[in-house]
Structures are given as structure tokens and as C-alpha cells.
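Undergrad: coordinates only, no sequence provided:
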């Protein structure tokens, strides 16, 4: 983990300036393609390439169970995590459909599912059989949190070596909005009521109960907000740590990272706490319906591309936003300049 963090460099602003200058030569009014232009500039900065590539994207879904799910904080029982992993492996989940649509390389990583799952298509990197119930004990040891991050680093860097040009971290784990909300509450010091949302679709009564579980857990665990690894170990999730590692690994390889919703944004926030340069490698795919997502985005100083009222996870919102990244690089690579098209440029004032 330390070596990966030390390998992450600031993005290349010089190339970004070159991309911006080139965009001004294309047959359109300056700035008229809005966010597509800023995406093109950012992708140039990330990759140090004036004509960056983002295809194929690589989607990595990390799956793990949470001990806190035993407290009834989700609308679904804990066994749904393993059942959904089987669904991913059979190609039946929303992320499978969207991954196919965008031509993504696709991996499912068991980093902490409570039960054993055997499949040649599953990447088995299990750290432990789910986290501890952090209402009563630390979710995991500091070493386990580091090990999970290193799994994410390893999986992402191998996928990049195999040809992925953009990494989309995704997750599956019943109870992970509770874990993510706890992390955000600690790091942001915002009131719990401003952070905790409906997750998988719990009632308002259940949501208020979830707030109490998180508040009591934070009081019991006493995490050090100045030490993000302490926070991650005490109230985090193995799949959150895995996504954190994937983000760090991609940044170390100058590869764009397209972030999904609330839970992957919390993983990104942890990664930025570990290395501030990571922030400029992040592209936020969408605005989640989960209440705390806006707070996390403000902490990262990032703006989402889409707002489709999503709250599914798995990487789905990021996969839906990916075609806009592809459009931004296609504009750079294929659009004519005023000179090449023989079109008169705007008059200089």
C-alpha cells in the first residue's frame, strides 16, 4: 500500500492546458460542449496524453458481508450478499447488463462474503468471512483493512495491465450504507441525521433506528478521525477497503477512476485521505439519492455528471455515465478543426 501511495503523482496540468487549447481550435464556439470539454481536459491531465483513451473500461465489483447487518439496518437479510454474487456470476444483475452495454472488462471479487462461493469466474481474495458487528467490536483489524486495500490495488493494477483504460469500482454488501454512513459521520463531523438515508429502501422508523445504531457504534468504537485507517478498521467494510485500493492502484497507473454513488464515493474519500493527489484522478458518475452523498462530494470538491435518482450501487451509475467520457475523447480524436474543415473562426476581439 505504501509503495502504491508513493507512486501517485499530481496530474499533468501541462497536458491539460494543451488539450484545452486544442479544444478551442475545434469547429464549435469556445466552451459550448460544457462538461464534455472539462472531462476531456481532466482525462488529458490524468493520462498525460493529449488524445486519451478510456475504452475498454474495467468494472470491479467487490463483495463482502457486514456484521452490523445483524442489527436489522437493511431491508434485506445478510444472505442476499452471497445470492447477489451468484446473480453477478450468472449475468443477471443490473451491472452485468450495463457492463455489456459499454463493452467493459468485468470482475467480481469475493473479498469478504460470509459463505464460500465456488466459481471459476469469481476472483477469490477473501480476507475474512465478513466484518465484525461494529456495535460491539471493531469491524476488522488494522492489518485486515490494509490487506483488503492491497487486494484492491492488486486487482485493479492487473486489470489495467490486461488493457483496462478506465476503472469503475463497484460493490455488493448488505449493510454497507450503514458502514459508509459511519465513516462519513466520523470524517465529516456532520450530524448523523444529515447523513443516514434509506439505503435499500428502509422505512423512516427504520432509518431513525439506523441513526441510533451508527451513533452508538461510533461512541463505542471511539475511532480517531485523524487516522483514516483507524476509522476504516473500526467501522468500515472489506469491500469499501477493496474499492479504496482499486482507486489508489488506478491513480498510481495514471488511469481515470469513474466513481459510482455513495459507497464508492466514501471509498474515494478514504483514498484521498491516504493521498491527496487521488482527488484529481476521480470522476463522479452520478448524484446518488442517498442522503450523505452530497456531503461526501462537497468534501471531495467534486461534481457528478448525472442525476438519475439512483441508489442501487454495484457501479451502475458510473457505467451509465461512461458513454459521456467516451464522447469527450471522441470529440478530441474525431472532430474537425476550423483549419482542417475550412471554416472561418470567430473574430478576435
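TA: Yes, it's here. For clarity, every value in this text was computed on a predicted model and none was experimentally measured.

Undergrad: use CA for all of it now, contacts and neighbours both
TA: Will do.

Undergrad: any idea how far residue 272 is from residue 219?
TA: According to Cα to Cα, to the nearest Å, residue 219 stands 25 Å off from residue 272.

Undergrad: compare the two (neighbour count), which wins?
TA: Remark: of residue 219 and residue 272, residue 272 carries more neighbours, 21 against 11, as counted by other Cα atoms under 10 Å.

Undergrad: please name every helix or strand in contact with whichever strand or helix holds the more buried one.
TA: Taking DSSP states H and E as the definition, one finds residue 272 inside helix 262-274. Counting contacts by 3 or more Cα pairs under 8 Å, 6 or more residues apart in numbering; DSSP states H and E, helix 262-274 is packed against strand 166-172, helix 176-188, helix 228-235, helix 238-252, strand 282-288, helix 293-300.

Undergrad: here's the one I want to compare it with:
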């Protein structure tokens, strides 16, 4: 039996190698498995939990859709849409926020990290957005959600909310209880300048990340300048634990090549970083540069992207509006 999969990506612009290997590459794989039903959402409602420039936000929505398609997600096989165009997401989030409990949200570690020291100045949306995330997932009778380590806690909350709603309204199995889908053989992608920090678009130096819109020269230059240590490449994975930069680069190579870290270690054991970096640059140019060219081409075809969004919105709205009607009936509206 196939899986019903939901995943969302924030339109923050400048999607990078970490986003690709950590999420989008896996979306493509799930999209290509015939029995799966996939819904991929650009979560623009989540994006406004922090201040956004409206024009930039609109551009970023297009860029995220273009990136999905350029990476290989087929809009004929999967639903691709932006969250704000389907009103059921906001409606359901309100109803579920009356089911969720303050104590549950107070335990969310991501709010503490994102709000920083001055929590009083954070928006209510930043605090409550895990409830909106639960609405996103539950509206589509989702059975599986691809999650990274930082989202596991939110999926647990989603499961708690679904269970409580089902119990409160005597509606056994009305909301499906979604399972996490965790990638096997995946290394978390870290900064090219510091192997102990996650690759991020917010890091000041552009040399810290490979953007999915980088050209050939930029890719080669960034790999050449990526931080390494002075030792030769190791012969066992245990030797990488105290060598974060080596572990990161070898993990990136393994993920791009779809091989295990052990295979990469065996191939390059005892070699110098210069030789390894040449190989890594070549693989990255082969895999990432075509995506970059395709994103740029699609961004010149806004009418085509609008068509994809419209078709995706119509499909998503049909499913979500039917579900929200049933939710309203159960609640007593």
C-alpha cells in the first residue's frame, strides 16, 4: 500500500545544498515511487512568523516552486502549491489551536531557539506555528512526513493534537496519526567554513554554502576554499568523529553519489584533500549545476510557474476543503 506524504518548505530564498540533500532529493525519490501520493507545499504562512519584505516573499515563492521542479519533482505526479492559497490551512489551524495545550507548546525547543533571549518581542505566530504545521499535515490524511532531527518534536505535537481531537469529538481515526519518514544513510550538511555549524543561508559568508543557483565557477571555488585539516583522509569512520570538516565533505560526496560513507572512506582512504576536493567538485558540478541552470530558466517562465501553482492549488483545495467541512461538522459549526 502506498504512503500519503506531506512536506512543506519555507520560501526563504537561496535554497542551498543542505536543503537539497536534507529534504528535496528525498522528495524526488518519494515522488518517483508510483504508489505514493505526495503533497509538497511552499509554506508561506509559516514564513511570515518573522518579518518579510512582501516583494521578496513573492519572488521566493516562485524560486521555491522552480527549485522543486528543477530538482525533479513532477507536478503531474505530485501536488505542488503554496499554503496561503488554500484557506482550509488557516481555518483548521484555529480549530486545532483550541485543542492543543499551552504546556505542549511550551515544550517546543525551536521557539526558544528562534525567539532568542527576548521572547516577549517574538510574534504569537512564531510561538503557535507548530499548530499550523499540524493542520497542514492532518488536512491531507497524511500517513508519513519526511522529517529531520529539528522537526521530530513538531511531528510528535501533531500526533498529540490529532489523538486529542479524535478523543474529544468521539471520532475514532478521523485524523490519521502520521509516522515520521527518516532518511537512512544521510549526513547532516554542515557549513563549508565550520564543520560544527549547520549549513545556513543566514551565515554571512557565501563561501559557507553551495547555493542551488550557483554557477560552475562558484561551485568549484567554494569547494576549493572549503575548510579542511592537514591530515590524509581516514581509513575508518570512527576517525572522522574528531574531524568535522572531513566528515562533512565526505558525507556530502556520499549523499550526492548515493553511496554509504564507508564506501567513500574506502575509495579515498590515505589520499590528500586536494585530490578528494577535485572529485567532489566534479560530482557537484555534474549534479548541482544542471539544477542551477534549470531554476534560472524556470524563473524566466513565470506563466508556467503560475499554471503549476494554480493546478496544484485546485487539487489541494479540493482535498482540504472537504476535510475542513467534516471538521466543522464534528466541532458543531
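TA: Happy to help now that I have it. Predicted model only: the values in this text are computed from it and were never measured.

Undergrad: quick check: TM-score for this pair?
TA: Remark: TM-score between the superposed chains equals 0.25 [TM-score structural alignment, normalised by the length of structure 2]; 154 aligned residues with a Cα RMSD of 7.2 Å.

Undergrad: please name the residues that touch residue 302 of structure 2.
TA: Counting by Cα atoms under 8 Å, 6 or more residues apart in numbering, residue 302 of structure 2 touches residue 62.

Undergrad: how far away is it from residue 308 of structure 2?
TA: Distance from residue 302 of structure 2 to residue 308 of structure 2, by Cα to Cα: 10 Å.

Undergrad: got it, and residue 145 of structure 2?
TA: Look at residue 145 of structure 2 and residue 308 of structure 2: by Cα to Cα, they are 23 Å apart.

Undergrad: higher neighbour count, the two?
TA: Comparing residue 145 of structure 2 with residue 308 by other Cα under 10 Å, the one with more neighbours is residue 145, at 22 against 19.

Undergrad: so after the helix or strand harbouring the more buried one, what's the next helix or strand?
TA: Assigned by DSSP H and E, residue 145 of structure 2 belongs to strand 144-146. Next helix or strand after strand 144-146 of structure 2 toward the C-terminus (DSSP H and E): helix 152-168.

Undergrad: next, the buried residues of whichever helix or strand comes after that next one.
TA: On the C-terminal side of helix 152-168 of structure 2, the closest following helix or strand by DSSP H and E is strand 179-181. Residues 179, 180 are the ones in strand 179-181 of structure 2 that count as buried (16 or more other Cα atoms under 10 Å).

Undergrad: now swap in stretch 281-295 of structure 2 and tell me
TA: By neighbour count on 16+ other Cα under 10 Å, the buried set for stretch 281-295 of structure 2 is 281, 284, 285, 288, 289, 290, 291, 292, 294, 295.

Undergrad: tell me the one among those nearest to residue 44 of structure 2.
TA: The nearest member of the buried residues of stretch 281-295 of structure 2 to residue 44 of structure 2, counting by Cα to Cα, is residue 295 at 19.3 Å.

Undergrad: can you pull the contacts of that closest one?
TA: For residue 295 of structure 2, the contacting residues are 63, 66, 67, 70, 213, by Cα under 8 Å, 6+ apart.

Undergrad: relative to residue 68 of structure 2, how far out is it?
TA: Taken as Cα to Cα, the span from residue 295 of structure 2 to residue 68 of structure 2 is 9 Å.

Undergrad: just residue 319 of structure 2 next, same as before
TA: Distance from residue 319 of structure 2 to residue 68 of structure 2, by Cα to Cα: 21 Å.

Undergrad: same check on residue 307 of structure 2?
TA: Residue 307 of structure 2 sits 15 Å away from residue 68 of structure 2, going by Cα to Cα.

Undergrad: and if you look at residue 160 of structure 2?
TA: The gap separating residue 160 of structure 2 from residue 68 of structure 2 is 30 Å, by Cα to Cα.

Undergrad: return the list of helices and strands in contact with the helix or strand where residue 160 of structure 1 lies.
TA: If you go by DSSP H and E, residue 160 of structure 1 is part of helix 142-161. Contacts defined by 3+ Cα pairs under 8 Å, 6+ apart place helix 142-161 of structure 1 against strand 57-64, strand 166-172, helix 228-235, helix 238-252.

Undergrad: between it and helix 238-252, how big is the angle?
TA: 50 degrees (axes from the mean of the first three to the mean of the last three Cα atoms, to 10 degrees).

Undergrad: neighbouring contacts of helix 142-161 of structure 1?
TA: Outside helix 142-161 of structure 1, the residues touching it (Cα under 8 Å, 6+ apart) are 1, 4, 58, 60, 111, 125, 127, 166-167, 229-230, 232-233, 238-239, 241-250, 253, 255.

Undergrad: what about 6 Å?
TA: 1, 233, 241, 242, 243, 245, 246, 249 (Cα atoms under 6 Å, 6 or more residues apart in numbering).

Undergrad: go through that helix and flag the buried ones.
TA: Under the neighbour-count criterion of 16+ other Cα under 10 Å, helix 142-161 of structure 1 has 142, 144-157, 159-160 buried.

Undergrad: returning to that earlier point: who has more neighbours, residue 319 and residue 68 of structure 2?
TA: When residue 319 of structure 2 and residue 68 are compared for neighbours, residue 68 comes out ahead with 23 against 14, by other Cα under 10 Å.
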